[in-house]
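K.L.:
Pasting the sequence and the predicted model now:
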Amino acid sequence: MTKPKLWTKNFISSAIANFLTFTTFYYLLVSLPIYALQELNSNESEVGLIVTFFLIAAIITRPFAGKWIERIGKYPVFLTAFLIVLASSFLYFIAQSITTLLIIRSLHGIGFGMATTATGAIVADLIPESRKGEGMGYYGLTLNLGMVAGPFLGLTIMHLGGTNLLFFINALLDLFALIFVFFVRIPKETVPQEVKHLESNKGIKSLFEVSAIPISLIAGFFALAYSGIISFVSVYAKGIGLVEAASYFFVVYASVLLISRPFTGKWYDRYGANNIIYPSIILFAVGTYLLSISPSLPLFLLSAALIGLGWGTIFPTLQTIAIAIAPADKRALATATYLSTFDFGFGIGSFLFGLATVKVGYSQLYFYSTFFVLAGIGVYYLLYGKLESSLKDTAIR
């Protein structure tokens, strides 16, 4: 029996646009603080707002983006989002003060929130149902690859070419993303045909997909621990004398993802979520523990591999579940609910982790994070795992 086609022009174009979006996100995430300190004479507290303003704008925008998608369709929101992102990329050239930069970051965050919500909803419709886990796994990989390519490119350009080249490359990448948007054609059956039911579903509840909330809370829980790794591993590496290895941490992380993603996505389709999530949580926890005791380069990079295999599998699998259990016409809202909750957990986690480092060292925090991640087994079981098990038992009977 022939498998339904996954690698279509629409899927590839959407995935590349998503990769470029996250590449520029991480590209600016590591370079703008340097720009603000050196060029705008800002202080550390003001620099912290660069990420905060961006994430707040994205978090607030996503639920509305899901609602707009239901009302006017996916592609109009999809296209508008990337136009906003491109417009904001040109505005960085005129940022002459921290206030102006924060306004631009807010606009960029709005476009980013719309873009990631619309792209996720479109991709979910483009992937054949029988290959949903595999397809969403590959799609999730574009985020992880952007996380590696962005920082490397941003720091390299900042060091070699200065801020003008930095902003030019950023605008160029966003332009390429927009070009790939024009290659995407959404099948007619995925465009909403009815919007009458929306009139009876108003207020705050209409901005979130209820079925996706439990899975989203699980993602937000794990994001609390994950944020401490992403935000502070380079500082931690410097503290333990492995400063040059910090960039390789993410290279190893991404390499493991590339190798494992084809298998984990197919295993999800074949064996179900529980058989993927539980081992991944354990791998994530072991990787975090090894990071906490990393006195040498091999152990440091091994922790990167295990975290990449663990968390890199958990994130797309949970997103796949959130989309799969939502009604077809609610996938955009499900995507928005999932990503907004994840971003909220990430933002809170980074803030709390930063506060905790004042009293507790990074090594101890990563050690405690190990048990936090393991507690996620219970969180997952209570919010979703036991439900899937009961559904399987019912199917067997």
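P.N.:
Yes, it's here.
K.L.:
all contacts plus neighbour counts: C-alpha atoms, from now on.
P.N.:
OK.
K.L.:
where along this protein do the helices fall?
P.N.:
Ranges of helices in the chain, per DSSP state H, are 9-38, 44-72, 74-91, 98-126, 132-160, 162-181, 213-239, 246-271, 274-292, 297-324, 331-356, 362-380, 386-396.
K.L.:
Pull out the buried positions in the last one.
P.N.:
Pointing back at helix 386-396 there. For helix 386-396, a neighbour-count test (16 or more other Cα atoms under 10 Å) marks nothing as buried.
K.L.:
what about versus this one:
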Amino acid sequence: MLRPYAGHLTDRIGRRPLLLAGTALAATSLALTALATDLTTIIALRLLLGVAEAAFFVAGFAALVDIAPPDRLGEALSLNSLGLYLGLAAGPPLGEVLTQRSFPTAWLTAAALCAAATAAAAFIGETGTPSRTRNAKLIHRPAIPPSIGLCAALAASGGFLAFAALRAQEEGFENTSLPLFLYGATVVVSRAVFAKVPDRMPPLKLGAIALAVIATGLILTATPHTLIAGSIVLGAGVTFSTPAFFAAIFATAEPHQRGAASGTASAFIDIGLGGGPILLGVIANAGIPAALATGGALAAAGCLWTLILSRAR
């Protein structure tokens, strides 16, 4: 809910204040979590962490687009997303090790990491030109159509993240985290190796291809004995989907609208990652393969939508 407001503020007062405030607020929330003793306080601190994340994420993407050369925007978006994936990959095992000592140790370490991010953000100058226009929109409407394609990709891949381990268990895997590892490794390696590809193709065309590959990967994960192949194919599709759609989204925005475009697009990220597993969870009552196949159908629908959008443009 707060991402569009964060985007509005990013355009009004600049990127740097939200980068600093977001990381500092996250550090404060996590440090106080180490001291919390009741559920109500913990929920309040988690909500505060959500405010911090909205501010930092939206301002970070807007700042990235400010500093990236236009002909290398896709490469910048690919490399930037590695930070997100590496953080998500390293955070849980680090937390698991730290909680063996104590939960407060884990929370305080997380707070220290956010404090380090605050220090790093302090060395980043203001990349945007704050707009003094008071009638700026909270929602950047031209960003909505490509954001729908991005939402479809994330809803489909989010369903895989929710059910991959259970699917591996059904298939008799001893190591049920193997499909998730191969998926994540494929995304990280491919985004580093093929970072320049998004700059060599029209973004919506690349987004449509990525969605088609995602659909293929999910159908393979739903098919007996092809879970490993499907995980790798899915990772290949996800490699290009986010850079492609973000490039298409920011192509609709003037420099003083990049915060609003980032806020609008990232709200669709939350809808996709949150809504996809819920939707496919309902289908999973009929079986996990049915849920994964439905995710493939969702990605295929997103592919069709993106192709229509590409032709219209």
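P.N.:
Thanks, I have it. Remember, it's a predicted structure, so these values are computed and weren't measured experimentally.
K.L.:
circling back to that earlier point, could you dump the helices of the first structure into a markdown table with distance to V191 of the first structure added?
P.N.:
Shown next, in a markdown table, are the helices of the first structure (distance: least, Cα to Cα, whole Å):
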| stretch | distance to V191 of the first structure |
| --- | --- |
| helix 9-38 | 15 |
| helix 44-72 | 9 |
| helix 74-91 | 7 |
| helix 98-126 | 10 |
| helix 132-160 | 19 |
| helix 162-181 | 16 |
| helix 213-239 | 24 |
| helix 246-271 | 25 |
| helix 274-292 | 32 |
| helix 297-324 | 16 |
| helix 331-356 | 11 |
| helix 362-380 | 33 |
| helix 386-396 | 30 |
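K.L.:
The second structure: which residue goes with L318 of the first structure?
P.N.:
When the second structure is aligned by TM-score structural alignment, L318 of the first structure is paired with F245.
K.L.:
check contacts around that match.
P.N.:
The contact partners of F245 of the second structure, taken as Cα atoms under 8 Å, 6 or more residues apart in numbering, are P146, S147, G149, L150, P203, L204, G207.
K.L.:
mind checking what the fifth one lines up with in the first structure?
P.N.:
Residue correspondence to the first structure (TM-score structural alignment): P203 of the second structure is matched to A273.
K.L.:
I'd say that match and T317 touch.
P.N.:
Yes. Counting by Cα atoms under 8 Å, T317 is a contact partner of A273 of the first structure at 7.0 Å.
K.L.:
Those two: which is more packed in?
P.N.:
Legend: neighbour count by other Cα atoms under 10 Å for A273 of the first structure and T317, higher for T317 (26 against 22).
K.L.:
Please report how far the match of L318 of the first structure lies from E53 of the second structure.
P.N.:
Plainly put, F245 of the second structure is 21 Å away from E53 of the second structure if you go by Cα to Cα, to the nearest Å.
K.L.:
returning to what we had before: which among the helices of the first structure is found nearest to S200 of the first structure?
P.N.:
Proximity to S200 of the first structure (Cα to Cα) singles out helix 44-72 among the helices of the first structure, at 13.2 Å.
K.L.:
Can you state the residues of the first structure onto which stretch 261-271 of the second structure aligns?
P.N.:
Counting by TM-score structural alignment, stretch 261-271 of the second structure pairs with residues 334-344 of the first structure.
K.L.:
likewise stretch 7-15 of the second structure?
P.N.:
Under TM-score structural alignment, the counterpart of stretch 7-15 of the second structure in the first structure spans residues 66-74.
K.L.:
Give me the contact list for that stretch.
P.N.:
Contacts for stretch 66-74 of the first structure (Cα under 8 Å, 6+ apart): 76-77, 117-118, 121-122, 191-192, 195, 206-207, 329-330, 332-336.
K.L.:
what's near enough to touch the counterpart of I219 of the second structure in the first structure?
P.N.:
Alignment note: I219 of the second structure maps to Y289 in the first structure; criterion TM-score structural alignment. Residues counted as contacts of Y289 of the first structure (Cα under 8 Å, 6+ apart) are S303, Y366, F367, S369, T370.
K.L.:
ok, 7 Å please
P.N.:
Contacts for Y289 of the first structure (Cα atoms under 7 Å, 6 or more residues apart in numbering) come out as Y366, F367, T370.
K.L.:
Now do the equivalent of the second one over in the second structure against L279 of the second structure, distance only.
P.N.:
Taking TM-score structural alignment as the criterion, the aligned counterpart of F367 of the first structure in the second structure is A293. With distances defined as Cα to Cα, the gap from A293 of the second structure to L279 of the second structure amounts to 12 Å.
K.L.:
more neighbours, those two?
P.N.:
A count of neighbours by other Cα under 10 Å puts A293 above the other of A293 of the second structure and L279, at 24 against 16.
K.L.:
which one is the more buried one nearest to, not counting chain neighbours?
P.N.:
I219 (5.2 Å; Cα to Cα, 6 or more residues apart in numbering).
K.L.:
related to what we said a few turns ago, just the buried ones from the contacts of stretch 66-74 of the first structure?
P.N.:
77, 117-118, 121-122, 191-192, 206-207, 329-330, 332-336.
K.L.:
K359 of the first structure: which of those is nearest?
P.N.:
Nearest to K359 of the first structure out of these is A336 (Cα to Cα; 35.5 Å).
K.L.:
how far away is L206 of the second structure from S131 of the second structure?
P.N.:
In this view, L206 of the second structure and S131 of the second structure are 32 Å apart by Cα to Cα.
K.L.:
which position in the first structure aligns with A54 of the second structure?
P.N.:
Aligning on TM-score structural alignment places A54 of the second structure opposite G113 in the first structure.
K.L.:
what's the counterpart of S88 of the first structure in the second structure?
P.N.:
In the second structure, S88 of the first structure lands on S29 (TM-score structural alignment).
K.L.:
Can you give me the neighbour number for the spatially closest residue to its match that is not a sequence neighbour?
P.N.:
Using Cα to Cα, 6+ apart and skipping residues adjacent in sequence, the residue nearest S29 of the second structure is L45, 5.4 Å away. Using other Cα under 10 Å, L45 of the second structure is surrounded by 20 other residues.
K.L.:
what's the neighbour count on the closest residue to F82 of the first structure other than its chain neighbours?
P.N.:
Nearest non-adjacent residue to F82 of the first structure, counting by Cα to Cα, 6+ apart: L178, 5.8 Å away. L178 of the first structure has 22 neighbours, counted by other Cα under 10 Å.
K.L.:
What of the one 5 residues further on?
P.N.:
The burial count assigned to F183 of the first structure is 14, neighbours taken as other Cα under 10 Å.
K.L.:
Just tell me what it corresponds to in the second structure.
P.N.:
Aligned partner of F183 of the first structure by TM-score structural alignment: F123.
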